[in-house]
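just the structure for this:
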Amino acid sequence: MNPDALQQLLNAIATGEISPDTALETLKHLNFEPVADFAKVDHHRHLRTGFPEVIWGPGKTPEQIIQIMTTMARHSPVVMATRIEPAIAEQLEAEISSLIYYPTARICVLQTGELPSQGTGVVSILTAGTADLPVAEEAAITAQFCGFQTQRLWDVGVAGIHRLLSHRDLLSKADVIIVVAGMEGALPSVVAGMVDCPVIGVPTSVGYGTSFGGVAPLLTMLNSCATGIGVVNIDNGFGAAILAGQIIRTARRISSR
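Alright, predicted model coming up:
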């Protein structure tokens, strides 16, 4: 349950629009709600962390994802499911008519209300190459549906550094930058040496044999001599977007004191 919905419920009780018994039925699953015998939906997560629970698609059947999404949609204006392959998305769309699928990001979104507004602050997402787009789009779509403004800058890797340098103005205005890179993973270090905002490095599993499925760029980012870099796990565009959002929200909270 998001804070606005909870406030509306409490107001409705106070004004007598709904009875305490009806409110009890709504609130009894405030912490979590069982879905059949295979899931427990965490409705309280938005109240604790500022972001609702998101469904991890792999390992779940289409039927399970459908039941979880419809359960969550009764309490949240936006429900997301990540890492959904096209064949699975087709089955979900056949059962949930208002579902939107973003194939590059492999994200399904069920939106039943207005997006939450996170105010000012822009999450900028960069990729080293075109092959990094699936992870970058996962970050971009996640940030977008969490209510943040986003801007994209694709294919500006170090093999053609002039492509990055031609966008100095965009980089200088960024609030938080997510840098998605495979191969040797050098791009976050270069970007962090040019900007005065936090940089989140996302290593991808793109690369030749000795990239070890993304371990090589992961180690490069962790060993960066540039300061101000945080690194998430391999291919974790979703985690990078949530971290970027928390940075922006924390900065805004501090500035309002």
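
please count neighbours and contacts with C-alpha atoms only from this point.
Will do.

check contacts around residue 231.
By Cα atoms under 8 Å, 6 or more residues apart in numbering, the contact set of residue 231 is 200-203, 218, 221-222.

how about a cut-off of 6 Å?
200-201 (Cα atoms under 6 Å, 6 or more residues apart in numbering).

for residue 136, see how far away the residue nearest the centre of the chain is.
Compute the mean C-alpha point of the chain, and by Cα atoms, centre = their mean the closest residue is residue 142, 3.0 Å away. Separation of residue 142 from residue 136 (Cα to Cα, to the nearest Å): 10 Å.

all strands of the stretch 151-257 of the chain, in order?
176-181, 199-203, 229-231 (DSSP state E, counting those that start in this stretch).

turn these into JSON lines, including distance to residue 4.
Listed next are the strands of the stretch 151-257 of the chain as JSON lines, based on distance: least, Cα to Cα, whole Å:
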{"stretch": "strand 176-181", "distance to residue 4": "27"}
{"stretch": "strand 199-203", "distance to residue 4": "30"}
{"stretch": "strand 229-231", "distance to residue 4": "32"}
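
any idea which of these gets closest to residue 247?
strand 176-181 (7.7 Å; Cα to Cα).

and the angle for the closest one with strand 199-203?
20 degrees (axes from the mean of the first three to the mean of the last three Cα atoms, to 10 degrees).

give the other helices and strands that strand 176-181 contacts.
strand 122-127, strand 199-203 (3 or more Cα pairs under 6 Å, 6 or more residues apart in numbering; DSSP states H and E).

next, the second sequence, to be compared with the first:
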Amino acid sequence: MAQDKLRSLLRQVQNSTLPVDDALEHLKTLPFEDLGYAKIDHHRKIRNGFPEVIYCEGKTIDQIKGITGALMKTDNNILGTRATKEMFEAVREIAPNAVYHKSARCIVVNPKKEDFHPERYIAVVTAGTSDIPVAEEAAVTAETFGNRVERLYDVGVAGLHRLLARLDKLRGAYVVIVVAGMEGALASVVGGLVDRPVLAVPTSVGYGASFHGIAALLTMLNSCASGVSVVNIDNGFGAAYTASLIMKD
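This is a model prediction of the structure:
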């Protein structure tokens, strides 16, 4: 952060030459912290509502540790997605309170409950057990961002009675995330049962003609149920981020 610019900004507010709201707008665009290999956006939460998240896949251990250390200067929960156990062990060297969610492949540092709307919850629904890793990425992301999550797993169209048995939990949700591979039909079914936004996540689960999730993606994009929006294949994080924005309304 450019301390001289921040000091000047605070002096203007102190001297009543700059309105507080105008100062807040300036804060939204303050410089990032440059680590050389990464530019840490400490003010993303001010602009977007949630802090920067570390996408760990493709980064080195040292890069992940450096980025985590920079983000630890704030009091925010820190989320690392697509992380290995090796990455977690390295992060724990500088953040002893870090937690690793194996199924989700997520690291959470400084975990604390924020629960902005305790009366609301996000339902994360999977068609099958094989979809759970993507669903857990969504669930852990949503919880890290301060939401209550209800998990409804293995309730796909091959045995629709399993979903109908949880209809009360499904319809009580403020937002529903549906995670499904194979033909991806569950999103349309759920969309026809609830009056809340449905965020569909196609997964790469399935045999050859599923084309690593493309079949489920196309089914979800062509859903005849209103209110179904679709994110990228296996993108549990993206669905949870959007759900969290809806929850803030």
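
give me the TM-score for this pair.
Between these two chains, after superposing, the TM-score reads 0.85 (TM-score structural alignment, normalised by the length of structure 2); 226 aligned residues with a Cα RMSD of 2.0 Å.

biggest helix in structure 1 by residues?
helix 237-255 (DSSP state H).

that helix: which residues count as buried?
Within helix 237-255 of structure 1, the residues scored as buried using 16 or more other Cα atoms under 10 Å are 237-245, 247-249.

same thing with stretch 168-182 of structure 2?
So, applying 16+ other Cα under 10 Å, buried residues of stretch 168-182 of structure 2: 169-182.

stretch 123-138 of structure 2 too?
Buried-residue list, stretch 123-138 of structure 2, by 16+ other Cα under 10 Å: 123-128, 130-138.

can you show me the helices along structure 2?
3-14, 20-27, 44-48, 61-71, 85-92, 132-144, 161-164, 167-171, 186-191, 214-221, 236-247.

among those, which is nearest residue 115 of structure 2?
helix 132-144 (8.2 Å).

how far is that closest one from where the chain is centred?
Helix 132-144 of structure 2 has its C-alpha centroid displaced from the chain centroid by 7 Å (Cα atoms, centre = their mean, to the nearest Å).

apart from its chain neighbours, what residue comes closest to residue 239 of structure 1?
Excluding its sequence neighbours, the residue lying closest to residue 239 of structure 1 (Cα to Cα, 6 or more residues apart in numbering) is residue 232, at 6.9 Å.

what is the burial count for residue 229 of structure 1?
By other Cα atoms under 10 Å, the residues close to residue 229 of structure 1 number 22.

for it, which non-adjacent residue is closest in space?
residue 199 (4.8 Å).

can you pull the contacts of the corresponding residue of structure 2 for the one you found?
Per TM-score structural alignment, the equivalent position to residue 199 of structure 1 in structure 2 is residue 198. By Cα under 6 Å, 6+ apart, the contact list for residue 198 of structure 2 reads 176-177, 228.

for residue 42 of structure 1, same thing?
Residue 42 of structure 1 touches residue 32, counting by Cα under 6 Å, 6+ apart.

in structure 2, what residue corresponds to it?
Residue 42 of structure 1 maps onto residue 41 in structure 2, by TM-score structural alignment.

out of the strands of the stretch 151-257 of structure 1, the one nearest residue 255 of structure 1 is which?
Using Cα to Cα, the strands of the stretch 151-257 of structure 1 put strand 176-181 closest to residue 255 of structure 1, at 16.0 Å.

pull up the aligned stretch in structure 2 for the closest one.
Strand 176-181 of structure 1 maps onto residues 175-180 of structure 2, going by TM-score structural alignment.

that stretch: average distance to aligned residues in structure 1?
Aligned to structure 1 and superposed, stretch 175-180 of structure 2 gives a mean residue distance of 0.2 Å (mean Cα distance after the TM-score superposition for structure 1).

what comes into contact with that stretch?
So stretch 175-180 of structure 2 is contacted by 122-127, 187, 196-203 (Cα under 6 Å, 6+ apart).

if we can go back for a sec, make TSV from the contacts of residue 198 of structure 2 and add distance to residue 148 of structure 2 to it.
Listed next are the contacts of residue 198 of structure 2 as TSV, based on distance: Cα to Cα, whole Å:
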residue	distance to residue 148 of structure 2
176	12
177	13
228	21
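
so what's residue 135 of structure 2 up against?
Here residue 135 of structure 2 is in contact with residue 236 (Cα under 6 Å, 6+ apart).

switch to 10 Å and redo it
Residue 135 of structure 2 is in contact with 103-104, 124-126, 129, 141, 151-153, 177-180, 201, 203, 234-237, 239-240, counting by Cα atoms under 10 Å, 6 or more residues apart in numbering.

what do you get for residue 215 of structure 2?
By Cα under 10 Å, 6+ apart, the neighbours of residue 215 of structure 2 are 181-184, 202-204, 206, 209, 221.

do that again at 8 Å, thanks
Residue 215 of structure 2 neighbours (Cα under 8 Å, 6+ apart): 182-184, 209.

most neighbours among the residues you listed, please name it.
residue 184 (31 neighbours).

how about that one, nearest residue that isn't a chain neighbour?
residue 216 is the one closest to residue 184 of structure 2 (Cα to Cα, 6+ apart), at 4.2 Å.

if I look at that neighbour, how far off is residue 248 of structure 2?
For residue 216 of structure 2, the distance to residue 248 of structure 2 - Cα to Cα - is 29 Å.
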